[in-house]
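*Asks:* using only what follows, build the 3D model:
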Amino acid sequence: MKKELKSKKYNFIPVNKPLITSEDLNYLNKSISKGWVSSEGPEVKRFENNFSNFIGNKYSVAVSSGTAALEIAIKSLKLKKGDEVIIPNFTIISNAMAVLKEGLNIKLVDCNIKDWNMDIIEIEKKITKKTKAIIATHIYNFPLRVDILKKICRKNKIILVEDAAEVIGQKLNNKLCGSYGDISIFSFYANKQITTGEGGMITTNSKKLYKQSKSLRNLCFGKQDRFNHEDIGWNYRMTNLQASLGVSQLKRIRSIVGRRHRVGNEYFQKLKDNKNIYIPETTRSYAKNIYWVIAFVITNKNLKIDGKKLMKMLLKYGIQTRPFFWPMHKQKVFKEKYKINTSGKYKNSEYISKYGLYLPSSLDIKSNQIKFICNKVNSILK
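*Replies:* Purely as a prediction, here's the structure:
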């Protein structure tokens, strides 16, 4: 292997790059030529309306990022200091930070080993009288069973915050993810199904939550006297340029989701027979795999290769990869800055964080590149 690596130079394959079409550029150019470049522009409202129609919710609020959407969503609930919010232990840190910033208490739930989403049985065990909300985050491939979780929330009078940042266009039992929550959020970062560069969206059927979210994204300006602010909000607005790109990309969301599924299926067919890894299947009874990322976990510890080591080995072939999320209970910032309870056993989160990674999955990735990547993975993990 060493001789091969020294003698041959490989073309670099990025883990992801956005696909910007000529139509996208036309939308952007129109906004620029008309001078609509800031958050004061018609495309922002148009994007919000189009997104509401797509998801099937009454209201949408465009914001600067998925993290901003989470922070606004949690603050809009007006929970009391000390109230508990259940979140995944295996997730992006934005889930936790949105809760901590409001002085609320976090309760962590481990993930399932086969879909990496929160274990719903464990969620039920963690619910107490102090539990006021649950952040239901869909992770990587298949959706969390929010259809089941929604019934649990109604029974216990708990607010369901659906984090659908990674699953734009995915359906759960023929209903779009992001339409289950009392309030739901999305991300339009560069690696998402549709992108606005940075950007996010909040959706809800609650007029009250909609009005609060709109105010919070825009510094909570006063209704009577503009600069007499009614609360502590943020400048989390989306620009008209970002919204223009969003309007254009949303028009082809179904073809994008279809393309991602085809890419994922190509990977699955080439990796499924490798006995040393677990890669989720393409379809289950309740949903198709969204393949936001092409993720897998090394299952054979005897190989003495974890996710980090495999990433370094693949990079030598020009294959860029990314590690899995780092579990919340092991976050340095929580141990050193925030006094939160991170005790407990989270064996599934710990395992997949150590042995998981994801592969290149750009929309324009070629079949020969997928074949090359899978050959290298299979040759290393054999």
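*Asks:* going forward, measure contacts between C-alpha atoms and count neighbours the same way
*Replies:* Fine.
*Asks:* neighbours of the closest residue to Thr137 other than its chain neighbours, how many?
*Replies:* Take Thr137 and drop its neighbours on the chain: the residue closest to it by Cα to Cα, 6 or more residues apart in numbering is Asp163, 4.5 Å away. Asp163 has 27 neighbours, counted by other Cα atoms under 10 Å.
*Asks:* and the contacts of the top helix by length along the chain?
*Replies:* In the chain, ranked by residue count with DSSP state H as the criterion, the top helix is helix 253-271. Outside helix 253-271, the residues that touch it by Cα atoms under 8 Å, 6 or more residues apart in numbering are 169-170, 193-194, 279-282, 289-292, 294, 361, 363, 365, 367, 370-371, 374, 378.
*Asks:* here is the second sequence; please produce its structure so I can put it next to the first one:
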Amino acid sequence: MIEANELKTTTTDPAVAAMTCVETDALFAGLERALDNGRGFVFVTDAGGRLKGFASLAAMRQAFLKGGHLTSQTLGDVAEPWGSSSVLLGVEPVLNGEGRLIGIDEDVPQPFLPVSEPDLTHREMRYAFDAFLSTWISSTGDYIRRFEQDFADKVGMAHGVATSNGTVSLHLAMATLGIGEGDEVIVPDLTFAASINTVMHVGARPVLVDVDRDTWCMSAEAVERAITPRTRAIMPVHVFGRPAEMTEIAELAKARGLYIIEDCAEAHGAKYDGQPIGSFSDISSFSFFANKIITTGEGGICLTNDADIAARMRMLRDHGMRPERRYWHEEPGFNFRMTNMQAAIGCAQVERMDELLAMRADVNARYVKALSGIPGVSFPPAMDQRVEPVTWFSCAQVPEDKRAELIAACKAVNIDLRPFFHGLSSMPAYRKFARKCPNSAWLSRTGVNLPTSRRVDDAMVARIAGVFESVLGRNS
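*Replies:* Okay, the predicted model is just below:
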């Protein structure tokens, strides 16, 4: 099978080659290259390198849907002339006197930049297509088993149980451990609502604790103060890729006879004391939503080292049906299953995990370099040497009274900037569980998530820095 980077090109410039196909190339060649370059289109040249136009993913998809891949249709047949329709592709072709494509200019109007977008390549497309061709498109298939084991291996856990999303993986974890009416689960105040919602959905009572001002996560000290005779479990959330102090929390849980359910939705690949996040718990939960470090579109997984817990999770995930006795239900379960097609995408993402983490770390480093020194902008405090955080979203804090203006100014130039989560104690849905959480409230009022994807290069960061300076003042 030809790899995407082996396609024909008419240039030796790697940046241009990654965005270029020849007009005689097949539709699938263009689709793969447009995915791999992350731009959603390819330049189309003739055999001599002269620009003929461009082929967008949208145009290639339409041609594919109409069966163009079954005929002699090529990229030259779907290419559009470079002109008004290409104004928001974010680049301008640089041509020599003979019309040959020799470079790209990015100092042009840019398309909308979301705060996050899935990073998908020809590998994900091929695996998903292979799962489709296998006809195993539901919740059974080779990719499910492979994805569960590959991801468990990445985290150093023995068993993986894939689920339809990250929220239900938390629900499944608590149901498996028998957590319910009369039980308490300790949850940080600064987290996405799924963490607390699932506690409520199993009938347990969430006990909110403030986060640490430096780590942004719950501390072992705060957890210990919150423990009561009804406490059954602790739910650390590694918010924005920053690990909680898991060695200490695990020791505390063991001493008190409590379960740990790690919410690792935002921290794929992070470590504490050299140990992967997600490996400190009775059950850990990961999300694979489209904005996560690894994605399956929707999807989640529970990891455990306990074979009995894994077996029970599998049974509950599949309607409470005994795997060795089909249609025999010993207790009411759930339909929390992932599909084989989602898992196929996940397998490709796991193979690319180091690349995806490196890209996000690189984007974050660009932001730190460009935005540090702008009045009122600060980045997350450096963590202890024992901690290896990862970048989910690049995060910063800005003056509370300027945040709305900053978000609006970014929106005006097609850049998506998002505020942090609201603290759980501040919202009506959780009023009866609310506690004073000043650190969570402060972070909620001042935090912003910056666009974090491979489209964020030096030129884009410079544009974003210009917006920040227009609102907050110039670098000192």
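*Asks:* follow-up on the earlier one: give me the aligned partner of the residue nearest to Thr137 of the first structure over in the second structure.
*Replies:* Asp163 of the first structure maps onto Asp263 in the second structure, with residues paired by TM-score structural alignment.
*Asks:* residues in contact with that match?
*Replies:* Contacts of Asp263 of the second structure were listed using Cα under 8 Å, 6+ apart, and they are 170, 195, 235-238, 278, 284-286.
*Asks:* distance check, the aligned partner of Lys45 of the first structure in the second structure against Gly297 of the second structure.
*Replies:* Under the alignment (TM-score structural alignment), Lys45 of the first structure maps onto Arg145 of the second structure. Arg145 of the second structure is 18 Å from Gly297 of the second structure, where distance means Cα to Cα, to the nearest Å.
*Asks:* between these two, who's got more neighbours?
*Replies:* Gly297 (19 against 16).
*Asks:* what's the matching residue for the more buried one over in the first structure?
*Replies:* Aligning on TM-score structural alignment places Gly297 of the second structure opposite Gly197 in the first structure.
*Asks:* what sits against its match?
*Replies:* 188-190, 242.
*Asks:* for Cys264 of the second structure, same thing?
*Replies:* So Cys264 of the second structure contacts 237-239, 277-278, 284-287 (Cα under 8 Å, 6+ apart).
*Asks:* which one among those gets closest to Leu51 of the second structure?
*Replies:* Ser287 (42.7 Å; Cα to Cα).
*Asks:* which one in the first structure is aligned with the closest one?
*Replies:* With TM-score structural alignment as the criterion, Ser287 of the second structure matches Ser187.
*Asks:* in the stretch 301-450 of the second structure, which spans are helices?
*Replies:* 307-317, 340-351, 353-371, 403-412, 438-446 (DSSP state H, counting those that start in this stretch).
*Asks:* how about the first one, aligned to which bit of the first structure?
*Replies:* In other words, helix 307-317 of the second structure. Using TM-score structural alignment, helix 307-317 of the second structure pairs with 207-217 in the first structure.
*Asks:* okay, and the spatially most central residue of the second structure sits in which element?
*Replies:* Geometric centre of the second structure, nearest residue: Lys292, 1.0 Å, by Cα atoms, centre = their mean. Using DSSP states H and E, Lys292 of the second structure maps to neither a helix nor a strand.
*Asks:* quick check: it touching Phe286?
*Replies:* No: judged on Cα atoms under 8 Å, Lys292 of the second structure makes no contact with Phe286 at a distance of 9.5 Å.
*Asks:* all helices in the stretch 51-200 of the first structure, in order from the N-terminus.
*Replies:* 66-76, 94-100, 120-126, 146-156.
*Asks:* stretch 214-226 of the first structure: which residues count as buried?
*Replies:* Applying a neighbour-count criterion of 16 or more other Cα atoms under 10 Å, one finds 214-221 buried in stretch 214-226 of the first structure.
*Asks:* aligned against the second structure, show me the partner of Lys101 of the first structure.
*Replies:* Looking across to the second structure (by TM-score structural alignment), Lys101 of the first structure lines up with His201.
*Asks:* what's the distance between that match and Ala162 of the second structure?
*Replies:* 20 Å.
*Asks:* got it, and Ala465 of the second structure?
*Replies:* 40 Å.
*Asks:* of the two, who's got more company?
*Replies:* Ala162 (31 against 18).
*Asks:* for the equivalent of that one over in the first structure, what are its contacts?
*Replies:* Structural alignment places Ala162 of the second structure opposite Ala62 in the first structure (criterion: TM-score structural alignment). Ala62 of the first structure makes contact with 44, 47-48, 199-202, 237-238 under the criterion Cα under 8 Å, 6+ apart.
*Asks:* of these - the most surrounded one?
*Replies:* Going by other Cα under 10 Å, Ile202 tops those with 31 neighbours.
*Asks:* mind listing what the nearest residue to that one once chain neighbours are set aside touches?
*Replies:* In this structure, Ile202 of the first structure finds its nearest non-sequential neighbour in Ile185, 4.5 Å apart by Cα to Cα, 6+ apart. By Cα under 8 Å, 6+ apart, the contact set of Ile185 of the first structure is 66, 69-70, 73, 161-165, 178, 200-203.
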